[in-house]
Structures are given as C-alpha cells and as structure tokens.
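*Asks:* A structural model of the following input is requested.
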Amino acid sequence: MRPAQLAAAALAVLLLSSCSSLPPSSPAATPPATGGGTASQPATASAPATQADPSGTAVEFAAAGDFGDGQAAAEVLDAMAGSKAQFGLALGDLSYGSPGKESAWCSFVADHLGPDIPLQLLSGNHESDGRNGSIDAFAACLPPRLPGAHGVYGRQWFVDLPQRDPVLRLIMISPGLDFADSGRWDYVPGNEHYDWTATAIDSARDAGIPWVVVASHLPCQTMGRYDCEPGPAVTNLLLDRKVDLVLHGHEHLYQRTHQLSLGPGCPSLLPAHSAAACIADTDSDFVSGSGTVFATVGTGGRPLRDVNASDVEARYFAAYSGKNEDPTHGFLKIRVTGDALRAEFVRAGGGNFADSFTLHRR
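*Replies:* Model (predicted):
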C-alpha cells in the first residue's frame, strides 16, 4: 500500500473513531428527537455489498437540486440517465410533495434514472423541517449506495471516490437548515458542524486526495432572491481551505462564479458586497489551489426564477441562467481524474444555455 493510501486509511479510522465517541448531538451521530413526539431517525451512511462502486481512475457524476415531480424534473432525470453518470447528486429540495408521500417520489426517480444510477441525497429546507416530507424518509427509499461513506447520510457525510486510490472527496453539509428533530444547524468557528467540515477537508488534503468538492443546499453569494442564509463563516472556511468546487441548490436558477480566493485584499467574502480582490481568475480554465468555484444548480425541475444581473454580487459570477435569462433546466455533469476536474452544464429542456469550466492540477 502506498503512503498516501496508508494515510487515507489511518485518517478514515481516526474520523470514524471520533464519530463513535461523540455525544448524541454531534453531527456524526444520530441527532436526537426533540419535543414531545417521536421523530424518525436519519440513516447513518453505509454501503451494502450489492451497491454501486464507481470504478476506474475517473469519477463522473451529475448534480442538481430543486426537482419536484413534473415534466421538467422527468426530463432532467432522463438526461442524467442518458449521460451515463456513475451517480446523481441531489442538492436538496426534492419532491415538494406532501409528508408521507416520500416513497412515491423515490419511485418517480427510479423510473427515470433506472437501477444503475443511484441518486444520492443532501437535504434541502423543504425536507429538513418536514414541510414537504422528511429527509429521513427520503433517505430510507433512496439509501446510500456509494461504498465507504462516513457521517449522517442526507445531512452531513463524505465519501472518497473511487474507494481505492481516490481522486475525489465529496463532502455534503447542511449549514443554515432547520431540522425537525434537532433545530438549526449552524456552522460557526468552534462548533461541532464547523469542526467536522474542517476536519473532513483537512484530512483529505493530508491523505493526498487531489480534489475536494463540497455540497451545501443554501448558497451565500447569489444573484437570486435570497440572502446569505448559511451565514458567511462556512463560506469563508471553504475559501480558506481552497476547496476546489462548491455546489448549491435552493435558488431556482443556474449561477457559476469565477474562481474566488481570500488574500491580502480580500480577508473575507462578505454577503451583499463584492470586491475585485476576491476574484482570482476569470477565464474558466483554472489552476487548483488558487481558489474556489461556486456553482448553484437549482435547475432540477421546479419553475425557474429571475436572475438579478444588477445584484451587487453579480461581478463574482461568470455564467448564469434563469427565467429571464435563457431559461434552461438541466444539471451539472462533473468528471474528475487525478489531473483535472471538468464540469459542463447539460441541458435537459427549455432554452439553450451552456456553461463549462475546468480546473487543472498544478
């Protein structure tokens, strides 16, 4: 076994050991129920032997959020299936349906994706608080199928891909979401969620995994209708650690930034503000380690919303599409090898919007 593999294995054991020793309120343990009723419990990420394992030196996956169960969502899922991605990544806000009907949406997904492309879940605000179903129920009918996942599936988990000689660590987090059984999950310096995220990133770097991609339902910088709902602290953590790519949903549009970076002229990225010094590169052909690209892909099927091109944060964005700007449903297809991370927006219906970008290893 190579030194990088030994380091990765040791760090995984360390993280799992620390998870098992944490109190029930820890993000790596099952969050306790609160209030007078009985809350369903989230499934801990695991991987039965029959589940899919992305193999080879390349990892390819499709990411989108904000689906529903209408014609546009069906077209997006059909396009994912046709893309031959190894798996799909749901960036939150799943069915928009009634509580208790989660299995119907899971069947809808399976009918369009087929048995060979699992959709792996991250909660959005519509299922974290139970208004449109429970993330735990969705996780039960679309369970974890990527071997070696650690954490609480659907809420906060990570996985290294492929399992042997990984080129990618994919980290899923839930800053700013209110969970029905455990309240709001804040990610601020010194708390358990923030520390879990920092450890997941740092241990990937220490293990020599080339690429780190983080997914979080709520964006901070945006040209849509929302404010910085997750809070700026976690966004600045991701920038400080030079995470390569961050994926979001929530806003029903597509928006992708330039490569952003902290530095002497940009000590932090502030909400409702922009600074030229925070932009590291603008040509869509980036070098890893120079900064972070943020992509919101809320184009999974729900009706699209307007993009505000006059927003003060608009200078951070290189490409965007919404109801008033070439409205197009689709997903971001991401291909990761040891040398490069390539991403392309794949159209599923509507307009003809296109976007692509590449990060290269130094």
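
*Asks:* CA atoms for contacts and neighbours, from now on please.
*Replies:* Will do.

*Asks:* now do the contacts for the residue nearest to the spatial centre of the chain.
*Replies:* With distances taken as CA atoms, centre = their mean, residue 215 lies nearest the centre of the chain, 2.0 Å away. The contact partners of residue 215, taken as CA atoms under 8 Å, 6 or more residues apart in numbering, are 91, 170, 171, 172, 173, 246, 247, 248.

*Asks:* now do the helix or strand containing it: distance to the chain's middle.
*Replies:* Assigned by DSSP states H and E, residue 215 belongs to strand 211-216. Centroid separation for strand 211-216 versus its chain: 6 Å, with CA atoms, centre = their mean, to the nearest Å.

*Asks:* which element follows it toward the C-terminus?
*Replies:* Per DSSP H and E, strand 211-216 leads on to helix 232-240 as the next helix or strand towards the C-terminus.

*Asks:* centre of the chain to the helix or strand just after that following helix, how far?
*Replies:* Later in the chain than helix 232-240, the nearest helix or strand by DSSP H and E is strand 245-248. Its chain's C-alpha centre and that of strand 245-248 lie 6 Å apart, by CA atoms, centre = their mean.

*Asks:* same for strand 245-248, what does it pack against?
*Replies:* Packing partners of strand 245-248 (3 or more CA pairs under 8 Å, 6 or more residues apart in numbering; DSSP states H and E): strand 211-216, strand 293-297.

*Asks:* what residues does the last one touch?
*Replies:* By CA under 8 Å, 6+ apart, the list of residues contacting strand 293-297 from outside reads 63-65, 91, 219, 244-260, 331-332.

*Asks:* to compare against the first, here's another:
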Amino acid sequence: MPRSPHRTRMRLAALVFSLTLLLVMTTLGIIPRASSTTTAFSFASAGDTSTLTAGDGLNSLNRLAGSRADFFLGVGDYSYQSSMTGDVWCSQFKAKYSNIEIGPGNHDTGETNDTSGTRSYERYVAGCSFTLSSQVVCGPVAGQCYGKEYYFDYPSVNPIARFIMISPRVFNVTGVCTTTCNAVAKSPCNDTTGCWPYNKNDTHYNWTASAVDSARTTGIKWVVVGMHKVCISAGAESCNIGTNLFNMLVAKKVDLILQGHDHTYERSKQLAFNSACTGFTTNSSYVLYNSSCVVDDGSRGFYTAGGHGFLKYAVSTDRIDIQTDFAGTYQDSFSVVSPTTSLSASFTYSPASPTIGAQVTFTATASGGTSPYSFDWNFGDNSTAQGNPVSHSYTKAGSYNVALTVRDSAAPTPNTQTMTNPVSVSPTPLSLSVSGPSTATTGSPVAFTATASGGTAPYTFAWTATGGSPSSGGGSSFTTTFNAAGTFVVSATVTDANSQTSNASQQIAISAPIPPLSASFTYSPSSPLPVLPVTFTGSATGGTQPYSFTWDFGDGSTATGQSVDHSYLLPGAYTVTLTVTDAGGQTAKAYQTVTVTIL
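*Replies:* Sure, this is the predicted structure:
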C-alpha cells in the first residue's frame, strides 16, 4: 500500500496508551497478566490509515472484518490524499466493516494537507455516522457533537465501559476554514481557528473531567478516552494535547487512552522508572506527569517486529485484554487488570441495641483480595456460625466481642482478615401486669396479684389503693377492702435490681351488698268456694330483679306468673307454694294453707 512522504499506513493507536498504562502500573505496582476471563464485548482501534483498496490497508481492513470486534474506534487521519473525501473513504471502509465510530485527525479537518472545500471533515461525520444503539452524549458546543466531542456507554444496557472522544488542539475541527486551511495550524488554538485547546478549567477540559467523573459515579467499570494528538511519544511528536489535559486524565485514573498521530507505535523497548528521578511533583489537584521519570530499560520487548494493523480490545467486567493484529509478522499482547488490593473486612449488626432473646442480624462486607470470600463468625458466647449474613440471639445480658474472619480465594494460600467489634446486650425491658377482680361489694376483702418480667431480678413491689383499707402495701400480692360504693384504681410499681421501674393498675367497681331474696303472696277471696276462681298475687324483695314466679296449688295443679287465678273443685285444705327466682338464680319460697268450704 503506498505511503505518504512522512506517514505510514494503518498503524496502531496504542503506544501512548501503553506508555500511559505502564506509568500507572509502575506507580501502583501492578503486574500485567495474560490469562483471560469471559469477554463482555470487544472493539478495535487504530488511526493514521491510508488507502483501503490495496496493500496493508486493504489487508488490515479484511482482517478487521473477520475479527468479530463489535465496533471500530477511529482516532483520526483517515486519508492523506486531498482527492479522497470523507464520504468516499467511509463508503470504502463500510463496504468491509460497518460499525465504525470516529474522531478527527489533523489531516481530516484540512489542517495540514491543503484541503480546499467547505468543512471537509463533515463528510467523514456524515459518511461514518454513529451506528451503535448506545445514546450519544454531546460535548458543550452546540452543533459540534458526534465525530468531534461526545461520549457513549457500551453496551447500551448495563454498560461496563464509557468511550469519551475528544479533539484537543485539532485545528479547524469546527469547519471555520473554507479554503486552503493548513495555515491555521500556525495560529493560536481558539474559536477563530476552529480549535479547542482543553486548557485547565476551560469548557472542554471541564466537560471531559465531568464525563469521567459521572462514569465513576454511575458505576461504569472502564473509562476509555480517544483522541488523535498525543502527549507521551516514542517518535517525533511532543505533548501536542498539553500537559494539563494529560495530567487530569492520569489523576482521574482513566483506564485507556487511545491516540494516533505519532506513527511509531510498536513497543521496541521495555520501560522502567528512572532511579534518578526526583519524584512526581504535585499541585492542589493532581500528580503532574514528568517524562524524565520514564526511561528505556535497555531490554528487548516481548514482540516480533513487523508491519501495520490495528489493536483489538477484549473487555470484561474485571479486565481488558489487548491483542495486536498486523499485516506483517509483528505480534505483541498485554493485559490491563484491576489491581489486587489488600483484603479488608467489616461488619454491622441490627438492631443496634439488642436485648436478651432478640434475633441479631450480622452482615459482613469484604473487599480486596481475591473473591469469592468465606465468612466465619464467633459471637463471643461460645457460639459460632458461617455465612453472610447470619443471625444469633443471646441468653444473657453483657458485652460480647464478636469476631468476623474473612477468607479469600487467593491461590495457593488464601488471605485472611479478622475484624472484632463489641456488642452490648441489654436485659429485656422491665414490664409489670396486675390481676384482680373488676367488681366487688362494700366491706368485702379484694385480692390483687402483680407479675413482673424482664429487667433484672430480684424485684420489689409497692401498692397504692386510694379509698381502700389498707391504702398501700408491698409484696407481689395485696388485699384491701372498700367500704364505699364507687369506681377505684389499684396501682402497683415494680423496681428491679438495676433500679428500673414499671407501673400497672387495675380498675374495680365497688357496689353495696345485695339483700337476700324473700317471697310472699296473698289470695282472694279469703274463704274460697269450690269451682269459684281464687286470685293469687305474689311479691318478692331483695335479690336481683327481674323475678320469676312459679305456683304449686296443692291439688296437683301449677302455674307461672306474678298474679294467677285457680279454682278448686272440691272442698278441703290445700298447701299453696310460691317459688320466686331472681336474675342471679337465687330462689325463695312462701307457703300458705288455703281452706275451701261449702256454704
């Protein structure tokens, strides 16, 4: 494939990334691993391409089409030929591979290749339009979004990565130049030259920082920032994007930085920390990058030198594996993994103030080390349990040292961490109940009983009975007598060994005693004759009304009712019995002899 006088063909977009990665790993002491886990998705990336119809460019594009990458992220400089417009280039690319999302390079905007025409980069934006189902979130400048300054989260549902595409110091990215545009590159980077400098705390710098922060806040695992120009370089370029932007990305621990522009992307040497470095300086917000602290360690890298191609990134929830794919024989692979932090453990329990017999739920939290974790509990009362969460109840009050031991899955020797917290168990709350009759009569002794529970034995009791005799007393039982009718309250107070108190009371209604039931009756006429009716009228006193009346006339006949009539057929003496029954079931009887005569 033909090459431009000073540019190579479809190159990697990753040396700056690998240098940045190594800087972070050197600082944190992370050792890359080559093993992989289940991949959630993959994407490819490259910049500085050329013709797509022959040579390495075509071969690389064909390999990309067979790579099974979910999408391709272009980081600028897609064509170096002024006759090759963006719409044509995109159609050639999409004929082989359709999911391409882009950011601008300086050749694409007309900064360096004398491109004439109005807003030539807009043809790339239109021809390589956004193809994914994820939502595009625009940068701060209206009308300058996809292809220039935007981000998207991937996958669109439950995303694990945020891709932030920015355009630091690419002249004419907004299309202000409409004729020969390479002269603007020598001008200040500002709105007049269609250039965004990403100076510290300017609109574009702050938008980028906010996009990184919001990804972390929402729990998105990986943050990838793509751009064309570089800061760390293995070639002729210097820090084109400015140290303010780069330092901010390093300070916020961006996971991947994808860049193009430099054209010397293969790792030819391993890197090391310069022992002569005086250290990283800081200002009020982040660590400053110092290029003199990163040096060539003199050893050959783990690679086979070769041609040109692209990088494929396999992204999972706990790692990103990167593999190069080249037209020649160059191969290199390395992995980005989450750092393994020290195992730590903590636990909480609920309720915060447990009492005897209450179920206490213990919930553990573990982090660092190697998951999954196992959890062992010692509750401080010779009881143990395993799992998370667990529940336990205590049979005695006191302070117990609860120990949680967490064991991780590190091989060959698991790590353990033990956390101990005191748990104070209180007695159950002191309570009191009073039992006794709810009614009684004047002059009759009434007995009450107090029952205490909870608190701490032994208990003492005090009684109050206003209107009773006696009106106070002690002990768990109390007897008093009320001599007047009315409603009275008998109260008790219990005090436990810890001076806690509880109160209870019983209401009682006192009434006068009921007189005994008595019965009597009269009859008329006083000298009854045979066959003629005799009227019997009963009466009752005492007892509880109402009354019922039952009659036995002495001749085998009976009747009910307070006043009844009866006729005797024969003369003679008959014993009449009246039985009165009150509402309480008491009975009283009255007897009289009735003599029936013949005139």
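
*Asks:* superposed, what's their TM-score?
*Replies:* Superposed pair, TM-score by TM-score structural alignment, normalised by the length of structure 1: 0.65. Supporting alignment: 261 aligned residues with a CA RMSD of 2.9 Å.

*Asks:* and the lengthiest helix in structure 1, how far out from the chain middle?
*Replies:* Secondary structure of structure 1 per DSSP state H: the longest helix is helix 3-20. Relative to its chain's centre, helix 3-20 of structure 1 lies at 22 Å (CA atoms, centre = their mean).

*Asks:* quick revisit: what stretch of structure 2 does the strand holding residue 215 of structure 1 fall on?
*Replies:* The alignment of strand 211-216 of structure 1 onto structure 2 (TM-score structural alignment) covers residues 222-227.

*Asks:* can you mark which positions in the matching stretch are buried?
*Replies:* The neighbour-count check on stretch 222-227 of structure 2 (16 or more other CA atoms under 10 Å) flags 222, 223, 224, 225, 226, 227 as buried.

*Asks:* what do you get for stretch 180-193 of structure 1?
*Replies:* In stretch 180-193 of structure 1, counting by 16+ other CA under 10 Å, buried: 180, 181, 182, 185, 186, 187, 188, 192, 193.

*Asks:* just the strands in the stretch 101-250 of structure 2 please.
*Replies:* 137-138, 150-154, 161-165, 222-226 (DSSP state E, counting those that start in this stretch).

*Asks:* now render those as a markdown table, adding distance to residue 287 of structure 2.
*Replies:* Below are the strands of the stretch 101-250 of structure 2 laid out as a markdown table (distance: least, CA to CA, whole Å):
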| stretch | distance to residue 287 of structure 2 |
| --- | --- |
| strand 137-138 | 29 |
| strand 150-154 | 25 |
| strand 161-165 | 22 |
| strand 222-226 | 19 |
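
*Asks:* picking that back up, tell me how far the residue nearest to the centre of structure 1 lies from residue 197 of structure 1.
*Replies:* Relative to residue 197 of structure 1, residue 215 of structure 1 is positioned 11 Å away (CA to CA, to the nearest Å).

*Asks:* any residues in contact with both of those two?
*Replies:* In contact with both residue 215 of structure 1 and residue 197: 171, 173, using CA under 8 Å, 6+ apart.

*Asks:* now residue 100 of structure 1: closest residue in space, sequence neighbours ignored.
*Replies:* Take residue 100 of structure 1 and drop its neighbours on the chain: the residue closest to it by CA to CA, 6 or more residues apart in numbering is residue 133, 6.2 Å away.

*Asks:* likewise residue 166 of structure 1?
*Replies:* Going by CA to CA, 6+ apart, residue 166 of structure 1 has residue 160 as its nearest residue, at 5.8 Å.

*Asks:* is residue 68 of structure 1 in a helix, a strand, or coil?
*Replies:* Secondary structure, DSSP: H, G, I helix; E, B strand; the rest coil: residue 68 of structure 1 is coil.

*Asks:* the nearest residue to residue 230 of structure 1 once chain neighbours are set aside: what's it in contact with?
*Replies:* In space, and not counting its chain neighbours, residue 230 of structure 1 is closest to residue 176: 4.2 Å by CA to CA, 6+ apart. By CA under 8 Å, 6+ apart, the contact set of residue 176 of structure 1 is 184, 185, 186, 187, 218, 229, 230, 231.

*Asks:* and in structure 2, which of those residues remain?
*Replies:* Comparing these with structure 2 on both residues aligned by TM-score structural alignment, their matches' CA atoms under 8 Å, the contacts found in both are 184, 185, 186, 187, 218, 229, 230.

*Asks:* thanks again, I'm all set now.
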